[in-house]
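Q: for reference, the sequence and a predicted model appear below.
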Amino acid sequence: MSTDRSAVMPALRRLAVLVAALMVASAANLAAQSAIGDQIRDSQDRLDQIRREKQQLAREYDQLSGQIHTFSEEISNIERRIGSSRGALDELDLQIQAYAIQVDETTRDMLRTHDDLVLRRTELEARLREIYKRGDLHAVQVVMEARSFGDLISRYKYLHLVARYDRTLVGQVQRLEEQLAAQRQQLAQEFARLRGLRGEKQREVRDLETLETQRERRLANTQRRVAQAQTRITQLEEEERQLGNLLAELERARREAERVAGTSTTPTLRTSDLGSLNWPVQGSVVYRFGEAKPDVEDVWKGIGIGAPRGTSVAAVESGSVAWAGSRGVLGQTVIIDHGGGYWSGYLYLQDLRVRSGDRVNSGQVIGHVGGDEGSASGTHVEFQIYEPGRDGNPRQVDPVRWLRGRS
């Protein structure tokens, strides 16, 4: 009995050492898997951040491009208005030149009128002096000196004609004076009108030229920002590509660690589940997988399900919460690992009811509908499904094919 015990004890000790070694190796493998998983999550976070920034830059790029188009149209419109105003200035200058010729002619007419007026005034003054010298009884004297009735009639007609001529002469002098005054007033008014119009057009041209300079500066600044945004987008695309490669390498390392550890997860999603999953929330589809996003050179990676804010959102199948937290522009987000390379994503949540690492069951509430009420999509949740890709990496697919048909 003593001999059997002494023979068994070394074997037990060797077995204990082997078990301990296996436990250490298993712990090391698990630690390695955990470290790789952390690296994957960190890398995925950086990749998501880059994609968000890229989308924001793309939106900014489109907006700036639209501004460039608007500024270009404004500048073109301003240039046309400046051309029109300058054309009006040219027409005013032609009018002023034509009016200057008219002024010269009018001035000559005024000089002739003035000379005629001087002549009439001189003649009138002479008649007045003659009448004054002869006195008030001159007409009576002329009549009384008539030698016959015929001579009387002749003298009377003469006096009548002289009186009428005197009245005509006075009227001519008055009309000439009024004509000169009217011509002077008309010239002054026309010159004032033309000077005012030309001054207004000059101010209009100056204002338009100032506006054109401002628009050209804003256009140049916008073009510079567009170039910067385009450069940054190019950089982000390259960084996204590099991080994508890194993520693929980390995923391969994770699978290798699982292989070495001899462990694997049983997927809770299978192709046999196609068309049988419950919808994460009841509502209308506001956008579909693969549709172009507005104002961004990108497409939707899932489907948008519109529902009132606060409506419960449930997991479509059981699994492990790989991520639960804020994703920037994507809002509160939950990503569930269903094993075997299958994942489901729930974006634009109002709040979270699970944490990273939690196990969830099918139909369990993981959050509530959020989304932006002011956006075109309104309050909604975006639902995504990932399947194993040919390269072993998850690829996004149309979630509708996994969901139960609705009547």
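A: Perfect, thanks for sending it.

Q: from here on, just use CA atoms for contacts and neighbour counts.
A: Fine.

Q: and the helices in the stretch 251-400 of the chain, which stretches?
A: Listed in chain order, the stretch 251-400 of the chain contains no helices at all (DSSP state H, counting those that start in this stretch).

Q: let me fix that, I meant to ask about the stretch 51-200 of the chain.
A: Remark: helices assigned in the stretch 51-200 of the chain by DSSP H, counting those that start in this stretch are 138-144, 149-261.

Q: here comes the other one, which I'd like you to weigh against the first:
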Amino acid sequence: TELESQRVELKQQEEDLRSRLKTLQSERLARKDLIASLSQEIKNKGFARDKLAQDRARIEALLAKLVLRDTNLDGAVFTNAKGQLNWPVEGQLTYRFGDPRAGGRLSWEGIYFSAPSGSVVTAVGRGLIVFSDWLRGFGLLTIIDHGTEQMSLYGFCDSLVKQNGDWVESGEIVAFAGQSGGQDVDGLYFEIRINGQPTNPLAWLAKR
């Protein structure tokens, strides 16, 4: 009958509406989960950015103190070796100077080599060890003063060989690579600072 047909049609419409409602609810939940996920990602990136900024401030403060020391080093030797320095570790170059960090809000002020834990880390030039200890954000860190406010930094090490006040020659072992900086991959973080400012280490190291 016509009445029965209308009932069937209405029931079908009701089922269609319920199905659409269920779909909309699922989509709403999916959007909610996506928003929550994005919010957490933004929060994590913000935390990482703030942490990196604090780490950067920490190393800047340390270097500001170190450059005040008079080491009586002739920095000309190091300066003249620009573009010819030995690489500090045998490994794969993973991050380059200026590469983005923390979602692009910050950038790498040095370079990162991925290398097996325990890989030998050597001084890129003659100098005086002015820091050899753990520093938050950099793990086990060695800093060598090469004279006239030229310094090389070796971070994320597994262990350190030299102590403050030790003199080292180019190629001499100063540490072993690791992941004491909290990174996921074993390796070495390396910086060169001139007058306290980070500079591209690849401009100083011998071409490969």
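A: Ah, there it is. Quick caveat, the model's predicted, so the values are computed rather than measured.

Q: now what about the TM-score between them?
A: Remark: TM-score between the superposed chains equals 0.68 [TM-score structural alignment, normalised by the length of structure 2]; 202 aligned residues with a C-alpha RMSD of 4.4 Å.

Q: before we move on, back to that, okay, the helices of the stretch 51-200 of structure 1, which one's buried deepest?
A: Using mean count of other C-alpha atoms under 10 Å, the stretch among the helices of the stretch 51-200 of structure 1 with the largest mean neighbour count is helix 149-261, at a mean of 15.

Q: and that one, what does it pack onto?
A: Counting contacts by 3 or more C-alpha pairs under 8 Å, 6 or more residues apart in numbering; DSSP states H and E, helix 149-261 of structure 1 packs against helix 2-134, helix 138-144.

Q: of all these, which one is nearest residue 286 of structure 1?
A: Among these, the nearest to residue 286 of structure 1 by C-alpha to C-alpha is helix 2-134 (19.8 Å).

Q: what packs against the closest one?
A: helix 149-261.

Q: can I get the helices and strands packed on helix 149-261 of structure 1 in CSV with distance to residue 287 of structure 1?
A: Output for those, formatted as CSV (distance: least, C-alpha to C-alpha, whole Å):
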stretch, distance to residue 287 of structure 1
helix 2-134, 18
helix 138-144, 115
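
Q: my read: residue 78 of structure 2 touches residue 124, true?
A: No - with contact defined as C-alpha atoms under 8 Å, residue 78 of structure 2 does not count as touching residue 124 (9.1 Å).

Q: the two: which is more packed in?
A: A side-by-side neighbour count of residue 78 of structure 2 and residue 124, using other C-alpha atoms under 10 Å, places residue 124 first with 27 against 22.

Q: any idea how far the residue mapped onto the more buried one from structure 1 is from residue 273 of structure 1?
A: In structure 1, the residue matched to residue 124 of structure 2 (TM-score structural alignment) is residue 316. To residue 273 of structure 1, residue 316 of structure 1 is 11 Å away according to C-alpha to C-alpha, to the nearest Å.

Q: isn't residue 196 of structure 2 right next to residue 67, touching?
A: Yes - between residue 196 of structure 2 and residue 67 a contact is recorded at 7.4 Å, counting by C-alpha under 8 Å.

Q: so which bits of stretch 46-62 of structure 1 are buried?
A: 47-62 (16 or more other C-alpha atoms under 10 Å).

Q: related to what we said a few turns ago, do you know which of the helices of the stretch 51-200 of structure 1 lies nearest residue 125 of structure 1?
A: Among these, the nearest to residue 125 of structure 1 by C-alpha to C-alpha is helix 149-261 (10.1 Å).

Q: so for residue 165 of structure 1, which of the helices and strands packed on helix 149-261 of structure 1 sits nearest?
A: Between residue 165 of structure 1 and these, the tightest spacing by C-alpha to C-alpha is seen for helix 2-134, at 10.0 Å.

Q: quick check: angle from the closest one to helix 149-261?
A: With axes from the mean of the first three to the mean of the last three C-alpha atoms, to 10 degrees applied, the angle from helix 2-134 of structure 1 to helix 149-261 works out at 170 degrees.

Q: thought residue 172 of structure 2 was touching residue 122?
A: Yes - using C-alpha under 8 Å, residue 172 of structure 2 is in contact with residue 122, at 5.1 Å.

Q: when those two are compared, which one has more neighbours?
A: Taking other C-alpha under 10 Å, residue 172 of structure 2 and residue 122 do not tie; residue 122 has more neighbours (21 against 16).
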